[in-house]
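1. next comes the sequence, and after it the predicted model I'd like to discuss.
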Amino acid sequence: MVTLLPFDRFVAIDWSGARGKRYAGIAVAECGVGDAAPRLVEPPGGWWSRTAVFDWLRAGLADGAALVGIDCAFSLPFAVAGRTLPAGAGVFDLWNEIEKICADEPDFGGAPFAEHPIHGVGFWRGGPQPDWYDDPHRATEIACRADGLGSPQSPYKLIGAKQVGKGGLAGMRVLRALRAAAPDAVAVWPFDAVKPGQTALTEIYPRLFLKQAGFGQRKIRDGVELDAALARLTSRPLGLSGAVSDHAADALASAAGLRWLAAQPDVWTPPALDERARRLEGWIFGVGMSQSDGYGVL
């Protein structure tokens, strides 16, 4: 029997890998235990930077254990990434290499890794699709598609509005820094075993929660639709009126979705989460669960 991990807060972060100082594409939402509606966290100065998110997360460690979901890939497909790493290297070796190459890039930016003459050779960075590019995916992305929960992009595809690679590289730098700053208080799942009292950092895919809330491929456009999604995720309504941005809607729905998923013990042990995923490639929180594990209850 799996014991439920106790968390005091549930935090969801809609992420961005853009170059710059502050980004409209970052939104942070949180909720507590129970069924109270999630709320948006106001960014310092009106806009979030990745450094500001790091500082906020680090400061929040003093407020009790949180389940934090970040909308970015926590690793790369190792069929490609492993070619340029030493034999036997794991995800933390990848993060160290990313940090070494990107250390001078401000605000945890990850673009220099994708532009690197050795490590960057697997990234499709511009122009028509190259003949050598085979769109590599991690097992969790494949499982997400198989579950009908959405179609995550490959982190190696840096083309188009849905590209996620640079956001993932930036996120890995933030994860590495948080883990180094507070090793006893932070666990990055599934690479670390999460202990009671620790803040758990998990990879999320907001479309998964919107699918479970009955929105399919549709976006949430306004406060009425957001409240309908929250209700399906066992949350009370937020009561916003008028239009709601994609980033705010994703963060708010994901915060409620994290709280809903955390109540299901088997979410931490999906059948397909194998040793390769735990050591190398990571896992999207909530992917790979059977209908009996909770997806059929909505």
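-> Arrived safely, thanks for sending. The shown structure was predicted, so the numbers you read here are calculated from the model rather than taken from an experiment.

2. could you use CA atoms for every contact and neighbour count after this?
-> Will do.

3. would you agree residue 286 is in contact with residue 259?
-> No - Residue 286 is not in contact with residue 259 according to C-alpha atoms under 8 Å; the separation is 11.4 Å.

4. strands along the stretch 101-250 of the chain, start to end?
-> Ranges of strands within the stretch 101-250 of the chain are 186-188, 199-203, based on DSSP state E, counting those that start in this stretch.

5. packing partners for the first one?
-> Put plainly, it is strand 186-188. helix 165-181, strand 199-203 (3 or more C-alpha pairs under 8 Å, 6 or more residues apart in numbering; DSSP states H and E).

6. the last one packs against which elements?
-> Here strand 199-203 is seen to pack against strand 66-70, strand 186-188 when contacts are counted using 3+ C-alpha pairs under 8 Å, 6+ apart.

7. that strand vs strand 66-70, what angle?
-> 20 degrees (axes from the mean of the first three to the mean of the last three C-alpha atoms, to 10 degrees).

8. please name the nearest non-neighbouring residue to residue 125.
-> Excluding its sequence neighbours, the residue lying closest to residue 125 (C-alpha to C-alpha, 6 or more residues apart in numbering) is residue 158, at 5.1 Å.

9. what's the neighbour count on that neighbour?
-> For residue 158, the neighbour count with other C-alpha atoms under 10 Å is 18.

10. and residue 216, by the same measure?
-> 15.

11. thinking it is in contact with residue 206, fair?
-> No - counting by C-alpha under 8 Å, residue 216 does not reach residue 206; the two are 11.4 Å apart.

12. roughly how far does the residue nearest to residue 125 sit from residue 231?
-> Distance of residue 158 to residue 231, computed by C-alpha to C-alpha, to the nearest Å: 35 Å.

13. do the same with residue 166
-> From residue 166 to residue 231 the distance is 33 Å (C-alpha to C-alpha).

14. and those two? Which one has more around it.
-> Each of residue 166 and residue 231 has its neighbours counted (other C-alpha under 10 Å); residue 166 has more, 25 against 19.

15. for the closest residue to the more buried one other than its chain neighbours, which three-state class applies?
-> Once flanking residues are discounted, residue 166 sits nearest to residue 17: 4.8 Å by C-alpha to C-alpha, 6+ apart. Here residue 17 is coil, with the state taken from DSSP: H, G, I helix; E, B strand; the rest coil.

16. list the contacts of residue 17.
-> By C-alpha atoms under 8 Å, 6 or more residues apart in numbering, residue 17 lies in contact with 109, 110, 164, 165, 166, 167, 168, 169, 170, 171.

17. let's see that with 6 Å instead.
-> 166, 167, 170 (C-alpha atoms under 6 Å, 6 or more residues apart in numbering).

18. included below, for side-by-side comparison, is a second structure:
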Amino acid sequence: MNAPRFRHFVAIDWSGAKGARQKGIALAIADAAGGPPVLVEHHWSRDEVLGVLRDELPSDSLVGLDLGIALPHADCGAYFPGLDNTPPDAPALWHLIDELAAGDENLGANSFVAHPAMRPYFRDGTDTGEHFGCDGAEHGRGRFRVTEQAQAAMGCKPYSNFNLVGAAQVGKSSLTGMRMLHHLRGHLPVWPVDPLPDADSVVVEIYTTLAALEAGRSAAKAKMRSYEALNEALAVLGSPPVERSGEVDDHTTDALLTAAWLRAVAPEPERWSPAGLTPAIARTEGWTFGAL
């Protein structure tokens, strides 16, 4: 792979929150030619982000999405063990989610998790489904992908995408993101579900805590809420500072730092060939870029 071919590095902090627009979505871009990462200032909707990625993305972009691109599969041998016609791979999973949530506006996924066939696999605000875990899985916290186990080994504390409860849960944002990935089929490949293209743009899954760890932060202090803290982390990555000061929300700092991190580490071949990534895992669970 010729990693340095990327000319733009885009990081998107995603959100599964209800509503037409989400305060939790932030989009930042770093130029391969250098300079500080730049925030695209806008009060985003998920549909608008989809439109940018599908129709307005600069060429040769490496796009990092802060969400899980698939559900656990390897632990139970299926996304939904016991379900007839459980999807065989990630694109089929994305299609199913979009199909069952087709009536939800702004790429919402509430109808998917509320569907009688799906509800037993998730933990929501009222109950924990009987299939939230499976034999050999960690029932208390739910099921995890192989890449999330790799994240944990690096000092992170990942959450199951089957968990829809709590401030730190990622299930809702991941499911809405999977709807977006379905709508991007034929427009943007998603590594490693799709092979890495020799040219043009590609989407990868990111976990902003990994970027923070490599920028000198601890997992417990991965969130930065001032430009001063952000610029200290950017300096560790060799990036020029953002010329601002004072308080800022952590969605903004997550996006800015991770765009600079993508620029710094994408040329490293080992990032594209982690030890746990097999063809079967790539096809079903995907991987988090940077989880080694």
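-> Nice, thanks for sending it over. Quick caveat: nothing in here was measured; it's all calculated off a predicted structure.

19. in the first structure, which spans are helices?
-> Taking DSSP state H as the test, the helices found in the first structure are 50-60, 78-81, 91-102, 111-114, 139-146, 165-181, 206-212, 223-232, 246-262, 275-276.

20. the second structure: matching residues for the last one?
-> By that I understand helix 275-276 of the first structure. Counting by TM-score structural alignment, helix 275-276 of the first structure falls onto residues 279-280 of the second structure.

21. what count of nearby residues applies to the aligned partner of residue 206 of the first structure in the second structure?
-> In the second structure, the residue paired with residue 206 of the first structure is residue 208, using TM-score structural alignment. Residue 208 of the second structure has 25 neighbouring residues, counting by other C-alpha under 10 Å.

22. kindly report the same for residue 243 of the second structure.
-> 9.

23. mind checking how far it is from residue 118 of the second structure?
-> From residue 243 of the second structure to residue 118 of the second structure the distance is 47 Å (C-alpha to C-alpha).

24. next: residue 147 of the second structure.
-> From residue 147 of the second structure to residue 118 of the second structure the distance is 23 Å (C-alpha to C-alpha).

25. between the two, which one's more packed in?
-> residue 147 (24 against 17).

26. contact partners for the more buried one?
-> Counted by C-alpha under 6 Å, 6+ apart, residue 147 of the second structure has contacts residue 287.

27. ok so, going back, among the helices and strands packed on strand 199-203 of the first structure, which is nearest residue 12 of the first structure?
-> For these, the distance to residue 12 of the first structure is smallest for strand 66-70, at 4.7 Å, taking C-alpha to C-alpha.

28. what range does the closest one cover in the second structure?
-> Under TM-score structural alignment, the match for strand 66-70 of the first structure is residues 61-65.

29. by how much does that stretch deviate from the first structure on average?
-> In the superposition with the first structure, the average deviation recorded for stretch 61-65 of the second structure is 0.4 Å (mean C-alpha distance after the TM-score superposition for the first structure).

30. what distance separates that stretch from the middle of the whole chain?
-> Remark: stretch 61-65 of the second structure is offset 10 Å from the chain centroid, using C-alpha atoms, centre = their mean, to the nearest Å.

31. residue in the second structure paired with the residue nearest to residue 166 of the first structure?
-> Using TM-score structural alignment, residue 17 of the first structure lines up with residue 16 in the second structure.

32. how close does that match get to residue 90 of the second structure?
-> Taking C-alpha to C-alpha, one finds residue 16 of the second structure at 19 Å from residue 90 of the second structure.

33. same check on residue 63 of the second structure?
-> 18 Å.

34. what sits closest to the counterpart of residue 185 of the second structure in the first structure if chain neighbours are left out?
-> Aligning on TM-score structural alignment places residue 185 of the second structure opposite residue 179 in the first structure. Spatially, and ignoring its direct neighbours in sequence, residue 179 of the first structure is nearest to residue 186 (5.9 Å; C-alpha to C-alpha, 6+ apart).

35. burial count for the equivalent of residue 251 of the second structure over in the first structure?
-> Aligned counterpart of residue 251 of the second structure in the first structure: residue 247 (TM-score structural alignment). Other residues within reach of residue 247 of the first structure, judged by other C-alpha under 10 Å, total 18.

36. check the one 3 residues further on too.
-> A count of neighbours around residue 250 of the first structure, defined by other C-alpha under 10 Å, yields 26.

37. distance of the residue nearest to it when sequence neighbours are not counted from residue 80 of the first structure?
-> Excluding the flanking residues, the one nearest residue 250 of the first structure by C-alpha to C-alpha, 6+ apart is residue 206, at 5.7 Å. From residue 206 of the first structure across to residue 80 of the first structure, the span is 26 Å (C-alpha to C-alpha).

38. then residue 54 of the first structure?
-> 28 Å.

39. residue 199 of the first structure versus the counterpart of residue 79 of the second structure in the first structure, what's the distance?
-> Applying TM-score structural alignment, one finds that residue 79 of the second structure aligns to residue 81 in the first structure. As judged by C-alpha to C-alpha, residue 81 of the first structure and residue 199 of the first structure stand 28 Å apart.

40. between these two, which one's more packed in?
-> More neighbours surround residue 199 than the other of residue 81 of the first structure and residue 199, with 30 against 20 (other C-alpha under 10 Å).

41. you'd agree that one is up against residue 63?
-> No - assessed by C-alpha atoms under 6 Å, residue 199 of the first structure is found out of contact with residue 63, at 10.0 Å.

42. neighbours of residue 10 of the first structure, just the number please.
-> Quick note: residue 10 of the first structure (other C-alpha under 10 Å) scores 26 neighbours.

43. how near is the residue lying closest to it once chain neighbours are set aside to residue 148 of the first structure?
-> Excluding the flanking residues, the one nearest residue 10 of the first structure by C-alpha to C-alpha, 6+ apart is residue 67, at 4.9 Å. Note on residue 67 of the first structure: its distance to residue 148 of the first structure, by C-alpha to C-alpha, is 24 Å.

44. same question, residue 103 of the first structure
-> 38 Å.

45. more neighbours, these two?
-> Remark: of residue 103 of the first structure and residue 148, residue 103 carries more neighbours, 15 against 12, as counted by other C-alpha under 10 Å.

46. center of the second structure - which residue?
-> residue 67 (2.3 Å; C-alpha atoms, centre = their mean).

47. how many neighbours does the residue lying closest to it once chain neighbours are set aside have?
-> Of all residues not flanking residue 67 of the second structure in the chain, residue 174 sits nearest, at 4.8 Å (C-alpha to C-alpha, 6+ apart). Other residues lying near residue 174 of the second structure total 24 when counted by other C-alpha under 10 Å.
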